[in-house]
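A.B. asks: build me a model:
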Amino acid sequence: MNTENSPENLPENKNSLPLVELEGDSPDSDAADGTIAWTVEPESGGERIDKHVTDGLGEGTASRSQVQEWIRIGAVTVNGKAVKPNAKVAAGDEIEVRIPEPEPVEALPENIPLDVVYEDADVIVINKPRGMVVHPAVGHSSGTVVNALLYHCRDLSGINGVMRPGIVHRIDKDTSGLLMAAKNDLAHASLAQQLKDHTVLRRYYALAYGALPHERGTIDAPIGRDKHDRKMFAVTDKGSKRAVTHFAVLERFDDYTLVELRLETGRTHQIRVHLKYIGHPIVGDPMYGGRAGRTLGMVGQALHAGVLGFVHPRTGETLEFSAPLPADMEHALYTLRTR
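C.D. replies: The predicted structure is shown next:
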């Protein structure tokens, strides 16, 4: 962070980015080839490898029987060697899991209402409600943005396959706000390149705990898997990628701060992890907040993707869209302003 809290000693990861820079909940989003690695902590020594890996990947990522099959085919190694499902791990062992590509299952159209902010023959921009998953995954085979888009559009880019048609980027299930999708491969390639070049404008609004000590600043701190909980992410110099978030204070309350955040990179849970890292987690964040937001009337986390801007892939026109805060977040701010 380019303020008093700067993590200057954390190295920048110089690995090249994939063509499509996705952000959101994904078991392999911290590794382009689907590989996840970690070191066994002392308290986990003596566990069976199948149980250790199942627990380490996080709830909903894979079943124990699925992990056992991965072990049998050599997709799980301990210190670089294949093992049997009943092998025991020891403290300090290096675990590597190469998650096999799932069998493609075509997402089906579903008549789910969409809040369409903009649409033409090339792109569509929607205002995603909090609680809606962007594309089908383990535990979310239906009711996603993709299912709704397939019904609404009938024509989406095929670059990301049958599970993620048209999806160029994503936002977390628990985050509301603007999301763009591509209707053809030309649009998809252009939008993906803009994301890779960091020229897409993405502004978020968050209600954070506490009083941020600076009016504006930059959090430049690499993000990777949390070594203590594999379904979470953390600022770390191990197996991480560079992550940059710019922030500006919009409004201050006694013990809360409303901030605007601009993403330069798009790592999984980036804003949530960065705000926790500087000691000001998002109100109502179920994973990184540590405290509930119900005292302010929030029914989820107070994070909204409010502004999205990009160059139209066909016309070259610069487009910018905005979406209002969700009702419960507006109510929380009203409560703070009037209490």
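
A.B. asks: every contact and neighbour count from this point should use C-alpha atoms.
C.D. replies: OK.

A.B. asks: where along the stretch 201-339 of the chain do the strands fall?
C.D. replies: 201-209, 216-220, 223-226, 229-235, 244-252, 256-263, 303-311, 318-322 (DSSP state E, counting those that start in this stretch).

A.B. asks: which helices and strands does the first one pack with?
C.D. replies: What that stands for is strand 201-209. strand 256-263, strand 303-311 (3 or more CA pairs under 8 Å, 6 or more residues apart in numbering; DSSP states H and E).

A.B. asks: work out the gap between that strand and the centre of the chain.
C.D. replies: Relative to its chain's centre, strand 201-209 lies at 14 Å (CA atoms, centre = their mean, to the nearest Å).

A.B. asks: by how many degrees do it and strand 256-263 diverge?
C.D. replies: Angle of strand 201-209 versus strand 256-263, following axes from the mean of the first three to the mean of the last three CA atoms, to 10 degrees, is 160 degrees.

A.B. asks: which of the helices and strands packed on strand 201-209 sits closest to K51?
C.D. replies: Closest to K51 of those, according to CA to CA: strand 303-311, at 34.2 Å.

A.B. asks: D115: neighbour count?
C.D. replies: 12 (other CA atoms under 10 Å).

A.B. asks: against D122, how distant is it?
C.D. replies: Distance from D115 to D122, counting by CA to CA, to the nearest Å: 17 Å.

A.B. asks: same check on R337?
C.D. replies: Taking CA to CA, one finds R337 at 42 Å from D122.

A.B. asks: what do you get for Y204?
C.D. replies: From Y204 to D122 the distance is 25 Å (CA to CA).

A.B. asks: kindly report the same for L261.
C.D. replies: 28 Å.

A.B. asks: then R203?
C.D. replies: R203 is 23 Å from D122, by CA to CA.

A.B. asks: can I get the helices and strands packed on strand 201-209 in JSON lines including distance to G56?
C.D. replies: Shown next, in JSON lines, are the helices and strands packed on strand 201-209 (distance: least, CA to CA, whole Å):
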{"stretch": "strand 256-263", "distance to G56": "29"}
{"stretch": "strand 303-311", "distance to G56": "27"}
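
A.B. asks: to check against the first, give me the structure of this:
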Amino acid sequence: MQDHYSFTNEGLNERIDKFITDKITDASRSQIQSWIKAGLVTVNDSSVKANYKLQPEDKIEITIPEPEVIDAKPEDINIEIIYEDQDVVVVNKPQGMVVHPSIGHSSGTLVNALLYHTKDLSGINGKIRPGIVHRIDKDTSGLLMVAKNDVAHEKLSEQLKDKKAQREYIALVHGLIHHDKGTIDAPIGRDSGNRKKYAVVDNGKPSVTHFEVIERFNKFTLIKLILETGRTHQIRVHMNYIEHPLAGDPIYGPRKTIKGNGQFLHAETLGFTHPTTGKEMKFSSAIPEIFKETLEILRKQ
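C.D. replies: Presented below is the predicted three-dimensional model:
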């Protein structure tokens, strides 16, 4: 059954989308803007745009559509939940798990597991990506934040967009990086020679990665990386661009590399401001066993 709201405006020159966001607190502003665009919001019986400025005595009618049914099916898959409350889930994704369903990966994903363990996930990203605020690659392990409602989703997304969320990675790369710190500021876009890959290109999206050397080995370097932006394959592309590709990377790395379960890349630290309480949250997770074992072998060499 659809919900229906009626309001009479008493103020002056307030945007209609902001007015409704303040009235219906469990809906996000972007969600409300989509209702307005779909004609589900009227002012004095007429459709308006999201930037319409309200006048005193305006009559606002809102018809909230029924939520879409999520297509991805719940699956009883064991996942490591680091933290959970009514707004947010922080999960430690294992290497080899796809984040959300797609062509060729209709089941066994993190979303399938989340739908089994927690019924409430935001719907902003549609039926196959409920709750997913940001992603990491299949063969990258580590921490992800997941939104349980649309308001939390929007606020967490804004933190990523405004570069206020903290995301730190640990990676093993080919070659010796001789300077202790560095920043890679190079735009990333689709590789013109291979649409499945990304590359540093002139017309790409601004992309910034900071790195710091943790430990040097004979032919490899262990580094910490801090993402300022979050482009697809950003770390993998940037490290390949400076000729220090990730060890084990089947797409951007050399053929002769360390055997593992894909690239040696782990999302170790995740920090954000809680979307409801405003509390600063910070989480860390240890690198996978195969990563630890590989480092021990390199140290012995």
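
A.B. asks: between L261 and D122 of structure 1, which has more neighbouring residues?
C.D. replies: Using other CA under 10 Å as the criterion, L261 of structure 1 and D122 rank with L261 on top: 24 against 19.

A.B. asks: that one -> structure 2?
C.D. replies: Superposed on structure 2 with TM-score structural alignment, L261 of structure 1 falls opposite L225.

A.B. asks: what sits against that match?
C.D. replies: Counting by CA atoms under 8 Å, 6 or more residues apart in numbering, L225 of structure 2 touches E168, Y169, I170, A171, T209, H210, F211, E212, I235.

A.B. asks: cool, Y205 of structure 1 as well?
C.D. replies: By CA under 8 Å, 6+ apart, the neighbours of Y205 of structure 1 are L258, V259, E260, L261, A302, L303, H304, A305, G306.

A.B. asks: T42 of structure 2 too?
C.D. replies: Taking CA under 8 Å, 6+ apart, one finds I36, V48, I60, E61, I62 in contact with T42 of structure 2.

A.B. asks: can you pull the contacts of the residue mapped onto P136 of structure 1 from structure 2?
C.D. replies: Aligned counterpart of P136 of structure 1 in structure 2: P101 (TM-score structural alignment). Residues near P101 of structure 2 by CA under 8 Å, 6+ apart: A72, S107, T109, V111, N112, I128, R129.

A.B. asks: would you mind finding the match for the fifth one in structure 1?
C.D. replies: Looking back up the chat, that one is N112 of structure 2. Aligned partner of N112 of structure 2 by TM-score structural alignment: N147.

A.B. asks: who touches its match in this structure?
C.D. replies: Contacts of N147 of structure 1 (CA under 8 Å, 6+ apart): A107, L108, P109, E110, N111, I112, H135.

A.B. asks: what's the closest of the helices and strands packed on strand 201-209 of structure 1 to T199 of structure 1?
C.D. replies: It's strand 303-311; of those, that one is closest to T199 of structure 1 (CA to CA) at 7.2 Å.

A.B. asks: what's the mean distance for the closest one versus structure 2?
C.D. replies: Superposed on structure 2, strand 303-311 of structure 1 shows a mean distance to its aligned partners of 0.4 Å (mean CA distance after the TM-score superposition for structure 1).

A.B. asks: redo the contacts of N147 of structure 1 as CSV? Include secondary structure.
C.D. replies: Shown next, in CSV, are the contacts of N147 of structure 1 (DSSP: H, G, I helix; E, B strand; the rest coil):
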residue, secondary structure
A107, coil
L108, coil
P109, coil
E110, coil
N111, coil
I112, coil
H135, coil
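
A.B. asks: can you classify V125 of structure 1 as helix, strand or coil?
C.D. replies: Assignment for V125 of structure 1 (three-state DSSP): strand.

A.B. asks: same check, this time on A189 of structure 1
C.D. replies: Here A189 of structure 1 is recorded as helix under three-state DSSP.

A.B. asks: circling back: distance to I136 of structure 2 added to the contacts of L225 of structure 2, as a markdown table?
C.D. replies: Listed next are those as a markdown table, based on distance: CA to CA, whole Å:
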| residue | distance to I136 of structure 2 |
| --- | --- |
| E168 | 12 |
| Y169 | 11 |
| I170 | 13 |
| A171 | 14 |
| T209 | 15 |
| H210 | 17 |
| F211 | 18 |
| E212 | 20 |
| I235 | 11 |
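
A.B. asks: how close does the closest residue to V213 of structure 2 other than its chain neighbours sit to I62 of structure 2?
C.D. replies: Nearest non-adjacent residue to V213 of structure 2, counting by CA to CA, 6 or more residues apart in numbering: I223, 4.4 Å away. I223 of structure 2 sits 52 Å away from I62 of structure 2, going by CA to CA.

A.B. asks: cool, and N125 of structure 2?
C.D. replies: 22 Å.

A.B. asks: who has more neighbours, these two?
C.D. replies: I62 (19 against 13).

A.B. asks: so that one makes contact with I16?
C.D. replies: No - between I62 of structure 2 and I16 there is no contact under CA atoms under 8 Å: 11.1 Å.

A.B. asks: who's in contact with the aligned residue in structure 2 for T175 of structure 1?
C.D. replies: Aligning on TM-score structural alignment places T175 of structure 1 opposite T140 in structure 2. T140 of structure 2 makes contact with P94, Q95, G96, G262, Q263, F264, L265, H266, A267, according to CA under 8 Å, 6+ apart.

A.B. asks: and the residues you listed as CSV, adding distance to D180 of structure 2 and neighbour count?
C.D. replies: Output for these, formatted as CSV (distance: CA to CA, whole Å; neighbours: other CA atoms under 10 Å):
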residue, distance to D180 of structure 2, neighbour count
P94, 29, 19
Q95, 28, 20
G96, 31, 14
G262, 26, 18
Q263, 22, 29
F264, 20, 26
L265, 19, 30
H266, 20, 27
A267, 20, 25
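
A.B. asks: quick one: which of those residues is nearest to N240 of structure 2?
C.D. replies: For the contacts of T140 of structure 2, with N240 of structure 2 as the reference and CA to CA as the criterion, the closest is Q263, at 12.1 Å.

A.B. asks: when you align them, which residue in structure 1 goes with that closest one?
C.D. replies: So, by TM-score structural alignment, Q263 of structure 2 is matched to Q301.
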